[in-house]
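Engineer: What follows is a protein structure lacking sequence information:
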């Protein structure tokens, strides 16, 4: 899933990108004084507590709401032929900043539209990006697009590769919530496996028509879902 989330705000020192979602954002509810204290604070206790990128699944969700990235990907017979699938993507609990942008890889996205938004002063599509201004509390935006995400493998299987998902601020990585649903609207694909495997903090649910994971984590998360082909689709 070729998407990144970049924050354009004063005092923001990083902008990360990649496949899936990358989030570089100011912490919610941080005042100007708190930001200055953050920059000036180099105590060993703070440094020791910062996640520097190592993936850590959280058994218990954080006490405060954090960015929730939710994808619903619908795969049908046409997707098997072309790799293109419908993607509905929502971002909730956005960090309160003046300006952000959601950036997709141009060669892997088409028909990008905004379905809804709340708590956001302005939002518009610009090429393969969605531009956001004046992000308020409890902000949320939902999009619909076509994304080229289903890829064939040499052994005859297929995969959907997502990530790296991350929420990064200055020198560390902070909690994030990601939900991914792959809905199978074809009889010609069957779930094979997923990486990482289901575990505490990374819950996976598989049925004949859907693969879903829900996770709370810190660091960088990349996922790989593999499918086997069953029979020959029409056409």
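Structural biologist: Everything's here; your move. Only a predicted model underlies this, so the values are computations on that prediction, with no experimental measurement involved.
Engineer: Please count neighbours and contacts with C-alpha atoms only from this point.
Structural biologist: Noted.
Engineer: in a strand, that's where residue 80 is, yeah?
Structural biologist: No: under DSSP: H, G, I helix; E, B strand; the rest coil, residue 80 falls outside any strand and is assigned helix.
Engineer: so what does the strand ranked longest in the chain touch, helix or strand wise?
Structural biologist: Among the segments of the chain that qualify as a strand by DSSP state E, the longest is strand 129-148. If contacts are counted by 3 or more Cα pairs under 8 Å, 6 or more residues apart in numbering; DSSP states H and E, strand 129-148 sits against strand 84-92, strand 99-104, strand 109-126.
Engineer: could I get the ones you listed as TSV with distance to residue 145 and mean neighbour count?
Structural biologist: Below are the helices and strands packed on strand 129-148 laid out as TSV (distance: least, Cα to Cα, whole Å; neighbours: other Cα atoms under 10 Å):
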stretch	distance to residue 145	mean neighbour count
strand 84-92	5	20
strand 99-104	10	22
strand 109-126	4	16
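Engineer: then this one, side by side with the first:
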């Protein structure tokens, strides 16, 4: 059964009528590669709204609203979450999907149509206290996978956080073509177009702690360069 990932590995199926040899010849082998926005036109579009509250700083749980568009039409599929990283999972709404329901830490789908859209709500344990007033919001790996290959994907993160309490001190990956970070009135807007596996980390410090943030650990098991936040 095809599966789309949500916070961990995300294998994804393709329509049966597509030519398998052509797909395999064009795939990425998993190494992260950012691509221009137009190169991801029509690809799986994955939107996330993440809200960090005062309670999140104590407990690590953030509010998550997640929507999937441009899903491949398949008879059955599932969206998988890490078992200990998700709670209160619910289907918010669906379109052009015969049936969508929660089963444990997954969302099961039947009869996914060509214009399918799915939105879900949950709480995700994505915020970690690293000590000394430093917090990390870590998401991913995001990927669009079939067999041993990875295909173009577009991910958008809208991150709200209590600016009166926190200040952004670092991000991974760095801002570049295919990975853009913009400040908003309430937080951050992130847009990524890529092939392979993407893990994002955003580091925050207590606003009154000027010494925080200098020695944050690398992001994930395959570290990439950290940067200071986008001005």
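Structural biologist: Looks like it arrived, so ask away. Note that the structure is predicted; figures quoted are calculated from it, not measured.
Engineer: How close are the two chains, by TM-score?
Structural biologist: Scored against TM-score structural alignment, normalised by the length of the second structure, the superposed chains reach a TM-score of 0.82; 209 aligned residues with a Cα RMSD of 2.4 Å.
Engineer: coming back round to it: make JSON lines out of the helices and strands packed on strand 129-148 of the first structure and add distance to residue 152 of the first structure.
Structural biologist: As requested, these are exported to JSON lines (distance: least, Cα to Cα, whole Å):
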{"stretch": "strand 84-92", "distance to residue 152 of the first structure": "12"}
{"stretch": "strand 99-104", "distance to residue 152 of the first structure": "21"}
{"stretch": "strand 109-126", "distance to residue 152 of the first structure": "18"}
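Engineer: Out of those strands, which is closest to residue 16 of the first structure?
Structural biologist: Proximity to residue 16 of the first structure (Cα to Cα) singles out strand 99-104 among these, at 10.9 Å.
Engineer: and that closest one, which stretch of the second structure?
Structural biologist: Counting by TM-score structural alignment, strand 99-104 of the first structure pairs with residues 76-81 of the second structure.
Engineer: what's the distance between the equivalent of residue 33 of the second structure over in the first structure and residue 196 of the first structure?
Structural biologist: Using TM-score structural alignment, the partner of residue 33 of the second structure in the first structure is residue 56. Residue 56 of the first structure is 12 Å from residue 196 of the first structure, where distance means Cα to Cα, to the nearest Å.
Engineer: on that earlier part again, the longest strand of the first structure vs the second structure - mean distance after superposition?
Structural biologist: Following superposition, strand 129-148 of the first structure is found to deviate from the second structure by 0.8 Å on average (mean Cα distance after the TM-score superposition for the first structure).
Engineer: Kindly name the residues of the second structure that line up with the following helix or strand past that strand.
Structural biologist: Next along the chain after strand 129-148 of the first structure, taking DSSP states H and E as the criterion, comes strand 150-152. Across the second structure, the stretch matching strand 150-152 of the first structure (TM-score structural alignment) is residues 127-129.
Engineer: quick one on the thing from earlier: quick one, the longest strand of the first structure and strand 84-92 angle?
Structural biologist: Here strand 129-148 of the first structure points in a direction 140 degrees away from that of strand 84-92 (axes from the mean of the first three to the mean of the last three Cα atoms, to 10 degrees).
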